[in-house]
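generate coordinates for the sequence data below:
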Amino acid sequence: MRIRTRTRPLKGRTVVVTGAARGLGAALSRALDDRGARLALLGLEGARLEEVAASLRHEAAYWETDVTDDKAMADTARQVRARFGPVSAVVANAGVAEGGPFADSDPDVWRRVIEVNLIGSASTARSFLPDLFSTQGYYLQITSLAAMGTSPLMSAYCASKAGAESFAHALRAEVAHQRVAVGIAYLNWIDTDMVRDADRHAVLRELRGHMPRPARKVHPADVASERLATAVEQRRAAVYMPAWLRAVQPVRALLPPLVTHVARTELPRLEREEPFEATGLLGAGGRADDRARRAP
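Presented below is the predicted three-dimensional model:
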């Protein structure tokens, strides 16, 4: 009888993870390390990146860089290539979020969400595409249920994730003939600093609370990271966490009018109970982004 052994397609290959200092990025780095990958960790928090790199069993290194800085990202890509050789996979995970009424939003904060989640993803792809061309590699774009539907009081996040999804679809078609695969990850609520911080704000806590029970559940980052790591191994075109999100795809056009119908009555009631206020960038990652932008 022939015994089947588990293949390890990532063993010895270099994978870039952005937003790797904490939360899902850190958990995904560990999951990829378990599969034998060498990790290039990118983010804004050098001390935390160093801790993540030190916790991995295989070769890893970190670069403190802003994904929205095209020159810095290009320099980082050259340094990663010099350290590890050409990259085989890239996960564009870096992201921030904020909540509150659009009419009262801080334009700088609103714009920053777009910059990190959409423009930062594009800069990441642009910087590492030469490697992916040479390795016939894989690019995974992290998006959200927000890319398929919509949500009041989170206009920047929804716009950025929908944009990131559309960017990934366009990129997939553009590079397919060069045998570079592009995947899109659709995630719902994952237990990260950003989501925990969102629950401290009534405006976002109530928003999640009004979702159907399966849709409001928060999933452990370690569970999500295992699914994402498998997607990288298998070069999947799409990955869903939780799995039922796949069923939303055929009916996603129904979501905006449904959300509008519910919001028309629920938002005025919620605002009477507690006035909506802008949250600013959420979580420790958001605060790190604030510090980095304001540093001299």
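
only C-alpha atoms for contact and neighbour calcs from this point on.
OK.

ok, and what's touching the lengthiest helix in the chain?
Ranked by residue count, the top helix of the chain under DSSP state H comes out as helix 155-175. Under the contact criterion CA atoms under 8 Å, 6 or more residues apart in numbering, helix 155-175 has outside partners 96-99, 102, 110-111, 113-114, 117-118, 121-122, 141, 143-144, 146-148, 150-151, 180-184.

show me the strands in the protein, by range?
Secondary structure of the chain, counting by DSSP state E: strands at 14-18, 38-43, 60-64, 89-92, 138-144, 181-187, 238-241.

now these in CSV, with mean neighbour count and distance to residue 73?
CSV is the format used below for these (neighbours: other CA atoms under 10 Å; distance: least, CA to CA, whole Å):
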stretch, mean neighbour count, distance to residue 73
strand 14-18, 26, 11
strand 38-43, 27, 9
strand 60-64, 21, 10
strand 89-92, 28, 12
strand 138-144, 27, 16
strand 181-187, 24, 20
strand 238-241, 20, 26
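
structure for this one too, so we can compare:
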Amino acid sequence: MSEAPSSRNSLAGQVAVVTGAARGVGAELARALAARGARVALIGLEPDELAATAADCGPDAAWWEADVTDLAAMTSVAERVSAHYGRVDVVVANAGIAAGGLFQDSDPDVWRRVVEVNLLGSVTTARAFLPALVAARGYLLQIASLAALTPAPLMTAYCASKSGVEAFAHALRSEVANQGVRVGVGYLSWTDTDMVRGADEDEVMRDMRASLPWPTNRTYPLAPAVERIADGVARRSVHVYAQGWLRGYQLIRGQIPLFLGRFAPLRLRALEPRLRATADARRGLVGRGGAADEAARKARQL
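Below you'll find the predicted structure:
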């Protein structure tokens, strides 16, 4: 646990829910919020990892296993979290998965699942927890991505889903403001998580990312990024930027598709033979979080 936060960034006495909390950004954010005094409720698919993260977050932390796309399960969890803690002040809709590669080569079911988890899972999370947030006049933070600001080739499902959650959160903000609920959107570039490391195991995808213009071609350390997100939660910010330079991309986001449309095809032309030759290797979800989602779906089908 880190040093005690300043009163400005303290979350003492607040209850914070984090989805996708078994690993990566979600797990690190749960620890950061707990370090600021929050009692954290973790939601995810991997019981062992959730239990370990909860242990890191102190005796007031608890965890629940649930698929964020399952409305009945998430509604039940929301009720149990509210009963356990008596209130919910913050919800961070963080759960997410990814797949890469050319759209024409993608598995339709995998492509659809990325959108289901990232977009519809966030919608389900909001639907389940909004009654508690209204009661507490709380804060919902939707984790989006650089992919919402700069849609890129080889990431069609991920970009579509993250653009969707950004738009959903902005639209929802106006609807719930009169009920005292604030809504924010968090943006991250490539950050050192299992998901990004899993994507980098694909040599062609790694080479494509390396060719992106600075600073989008870097992988950024997890802890500083998460501390920026935790600052945004404490302030209940409308926009939260895990890397400071992302703020500037808001100003030029309308021009980025024009730039990509001109230059990305040149790079893709050089990579296309390798992409086609290795297409079967990238028809699934990336990283250990993706593997956990696939395992959970198969278990439900038995």
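
for ChimeraX, write the selection for the buried entries among the contacts of helix 155-175 of structure 1.
Those of the contacts of helix 155-175 of structure 1 that count as buried under 16 or more other CA atoms under 10 Å are selected in ChimeraX with:
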select :96,97,98,99,110,113,114,117,118,121,122,141,143,144,146,147,148,150,151,180,181,182,183,184
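
among the contacts of helix 155-175 of structure 1, which are in helices?
110, 111, 113, 114, 121, 122, 146, 147, 148.

identify, from those, the entry nearest to residue 41 of structure 1.
Top of the list for closeness to residue 41 of structure 1, among these and by CA to CA, is residue 121 at 14.8 Å.

check contacts around the residue nearest the centre of structure 1.
Centroid-nearest residue in structure 1: residue 93, 3.3 Å away (criterion: CA atoms, centre = their mean). Applying CA under 8 Å, 6+ apart, we find residue 93 of structure 1 in contact with 17, 18, 19, 20, 25, 121, 141, 142.

just checking, residue 37 of structure 1 touches residue 8?
No - with contact taken as CA atoms under 8 Å, residue 37 of structure 1 and residue 8 are classed as non-touching, separated by 9.2 Å.

which one of these two has more residues nearby?
Taking neighbours as other CA atoms under 10 Å, residue 37 of structure 1 and residue 8 compare with residue 37 leading, 27 against 12.

identify the residues contacting that one.
Here residue 37 of structure 1 is in contact with 10, 11, 12, 13, 14, 15, 58 (CA under 8 Å, 6+ apart).

which of these does structure 2 keep?
When those are mapped onto structure 2 through the alignment and contacts are counted by both residues aligned by TM-score structural alignment, their matches' CA atoms under 8 Å, the preserved ones are 10, 11, 12, 13, 14, 15.

dump the residues you listed into TSV; add distance to residue 216 of structure 1 as well.
Shown next, in TSV, are those (distance: CA to CA, whole Å):
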residue	distance to residue 216 of structure 1
10	33
11	36
12	38
13	36
14	35
15	31
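
which residues in the stretch 151-300 of structure 2 form helices?
Taking DSSP state H, counting those that start in this stretch as the criterion, the stretch 151-300 of structure 2 carries its helices at 156-176, 194-200, 203-210, 222-235, 246-252, 256-277, 287-301.

how big is the offset of the first one relative to structure 1?
Just to be clear, that refers to helix 156-176 of structure 2. Compared with structure 1 after the fit, helix 156-176 of structure 2 shows a mean deviation of 0.3 Å (mean CA distance after the TM-score superposition for structure 1).

from residue 25 of structure 2, how far off is residue 118 of structure 2?
Spatial separation of residue 118 of structure 2 from residue 25 of structure 2 under the definition CA to CA, to the nearest Å is 14 Å.

next one: residue 73 of structure 2
Separation of residue 73 of structure 2 from residue 25 of structure 2 (CA to CA): 23 Å.

between these two, point out the one with more neighbours.
A direct count of neighbours by other CA under 10 Å for residue 73 of structure 2 and residue 25 places residue 25 higher, at 27 against 16.

so the more buried one sits right up against residue 195, yeah?
No - the pair residue 25 of structure 2 and residue 195 does not pass the contact test of CA under 8 Å, sitting 9.8 Å apart.

of the contacts of residue 37 of structure 1, closest to residue 217 of structure 1?
For the contacts of residue 37 of structure 1, the nearest to residue 217 of structure 1 is residue 15 (29.7 Å; CA to CA).

contacting residues for residue 190 of structure 1?
When the contact criterion is CA under 8 Å, 6+ apart, the partners of residue 190 of structure 1 are 24, 218, 219, 220, 221, 224.

what do we get in structure 2 for the fifth one?
For residue 221 of structure 1, the equivalent position in structure 2 is taken to be residue 222, counting by TM-score structural alignment.

number of nearby residues for the closest residue to that match other than its chain neighbours?
The spatially closest residue to residue 222 of structure 2, leaving aside those adjacent along the chain, is residue 192, at 5.4 Å (CA to CA, 6 or more residues apart in numbering). Burial of residue 192 of structure 2 is recorded as 17 neighbouring residues (other CA under 10 Å).

nothing else from me, thank you.
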